[in-house]
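Colleague: sharing a model prediction with you, sequence too.
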Amino acid sequence: MKPRLNAYAIAPQMIQAMLDLEDKVKNSGLEESLFHLVKIRASQINGCAYCIHMHTREARAHGETEERLYLLDAWRESPLYTDRERVALAWTEALTLVAETRAPDADFEALKDQFTDEEIVKLTLVITTINAWNRISVGFRSIHPVKAVHAVA
């Protein structure tokens, strides 16, 4: 796989707008562990290796466990996630797959037991932002850092 183009170099003002949104979303007040889990789960669904690489490294640096990262794509079958994380992950999947799910009422209603209305908006913007980054990275074939010993020709 090789990159198609470098959006950062070609349209720096547009990418800066995304970076500014990312900064606002990251500093929205939602717990950092939830922020990382949502970003990783959406990136798994979208098949974005670049973002999975980035956000799993960040999650580890902020104390996330290997076990929770490994089991994230099977979160429904694992007791390692809190009720708050579970409804956030369900909402992440619903919005990431919105063309299929149409954002079910049940998933939205479940949020109300764990999040305030303001937090629901913030969570939705986290999901929206990572989905945008996934589309940029997958669309332009961004390549995550690779150690030479692991690189495949």
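Modeller: Yep, it's here. Numbering: from 1, shown residues only.
Colleague: contacts and neighbour counts: CA atoms only from here.
Modeller: Noted.
Colleague: what about the helices in this structure?
Modeller: Counting by DSSP state H, one finds helices in the chain at the ranges 7-10, 12-26, 32-46, 49-61, 66-70, 83-96, 98-101, 105-111, 117-139.
Colleague: residue 146: which of the ones you listed is closest?
Modeller: helix 49-61 (9.9 Å; CA to CA).
Colleague: and that closest one, which residues are buried?
Modeller: 49, 50, 51, 52, 53, 55, 56, 59 (16 or more other CA atoms under 10 Å).
Colleague: which ones are touching the residue nearest the centre of the chain?
Modeller: The centroid of the chain falls nearest to residue 39 when counting by CA atoms, centre = their mean (1.4 Å). In this structure, residue 39 makes contact with 51, 52, 55, 126, 127, 130, judged by CA atoms under 8 Å, 6 or more residues apart in numbering.
Colleague: one step back: how about the buried residues of helix 49-61 in CSV, adding distance to residue 26?
Modeller: Shown next, in CSV, are these (distance: CA to CA, whole Å):
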residue, distance to residue 26
49, 20
50, 18
51, 15
52, 17
53, 18
55, 12
56, 15
59, 13
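Colleague: presented hereafter is structure B, for comparison with structure A:
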Amino acid sequence: MNTRITTADLPAGLIDAMRHVQKYIDDAGMDRRLLELMRTRVSQINGCAYCLDMHHKEALHEGETVQRLISVPAWREAPYYSPKERAVLAFAERLTFVSEEKHAEDLHEELLEHFSKPEIALLSLAVSQINSWNRLMCSFGTPAGNYKVGQHK
């Protein structure tokens, strides 16, 4: 696949704005491994090869296991995800499929067992951000496979 829109084609400030939000999320103190697990799942749903490559590598760097990464699409069936991880994955799916699913109160109640309301707000932003990155990278045709851990920090 060829890149359809290169960095040189982008309007001034677009990537800087996205990276500013990303830095805010990354510096907010949330569990990086959990965020990478969530980002991997959302990128799978959205079919973003570039982001899957990136978040798979970042998750491994953060100590995630290959077994758990491979099983993310079947997280409901796999016994090795914690209740906190399950709540985040369910929430990420709900926000990614926002037009297809109702945003039920029970999901927020489940999240409140593991997170404060400010943390849920931050998690909402993190899910929105990876959805935005997925859509940009898919639109741009950014090729997968060459990402190096920490490349965009």
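Modeller: Done, it's in. Nothing here was measured: the structure is a model prediction, and the numbers come from that model.
Colleague: care to give me the TM-score?
Modeller: Overlay of the two chains. TM-score (TM-score structural alignment, normalised by the length of structure 1): 0.90; 146 aligned residues with a CA RMSD of 1.3 Å.
Colleague: max pairwise distance over the contacts of residue 39 of structure 1: which two?
Modeller: Farthest pair in the contacts of residue 39 of structure 1 (CA to CA) is 52 and 126. Separation: 15.0 Å.
Colleague: residue 110 of structure 1: which of the contacts of residue 39 of structure 1 is nearest?
Modeller: residue 127 (16.4 Å).
Colleague: that closest one: what's it in contact with?
Modeller: So residue 127 of structure 1 contacts 38, 39, 42, 92, 95, 96 (CA under 8 Å, 6+ apart).
Colleague: before we move on, what about residue 131 of structure 2?
Modeller: 42, 43, 46, 96.
Colleague: ok, now how distant is the residue nearest to the centre of structure 1 from residue 18 of structure 1?
Modeller: Distance, residue 39 of structure 1 to residue 18 of structure 1, using CA to CA, to the nearest Å: 15 Å.
Colleague: please indicate which of the contacts of residue 127 of structure 1 are buried?
Modeller: 38, 39, 42, 92, 95, 96.
Colleague: the residue lying closest to the fifth one once chain neighbours are set aside - how many residues pack around it?
Modeller: With CA to CA, 6 or more residues apart in numbering as the measure, residue 103 is the residue that lies nearest to residue 95 of structure 1, at 5.9 Å, once sequence neighbours are left out. As a burial measure, residue 103 of structure 1 scores 18 neighbours (other CA atoms under 10 Å).
Colleague: ok, residue 13 of structure 2 next?
Modeller: Neighbours around residue 13 of structure 2, by other CA under 10 Å: 9.
Colleague: what of residue 18 of structure 2?
Modeller: Count around residue 18 of structure 2 with other CA under 10 Å applied: 13.
Colleague: repeat that for the one 4 residues further on.
Modeller: The tally of other residues near residue 22 of structure 2 (other CA under 10 Å) stands at 19.
Colleague: from residue 1 of structure 2, how far out is it?
Modeller: Distance from residue 22 of structure 2 to residue 1 of structure 2, by CA to CA: 26 Å.
Colleague: ok, residue 64 of structure 2 next?
Modeller: Note on residue 64 of structure 2: its distance to residue 1 of structure 2, by CA to CA, is 29 Å.
Colleague: more neighbours: these two, which one.
Modeller: residue 64 (17 against 7).
Colleague: quick one: contacts for the more buried one?
Modeller: Neighbours of residue 64 of structure 2 in contact, by CA under 8 Å, 6+ apart: residue 33.
Colleague: let's see it at 6 Å
Modeller: Not one residue lies near residue 64 of structure 2 by CA atoms under 6 Å, 6 or more residues apart in numbering.
Colleague: now do residue 143 of structure 1
Modeller: Here residue 143 of structure 1 is in contact with residue 50 (CA under 6 Å, 6+ apart).
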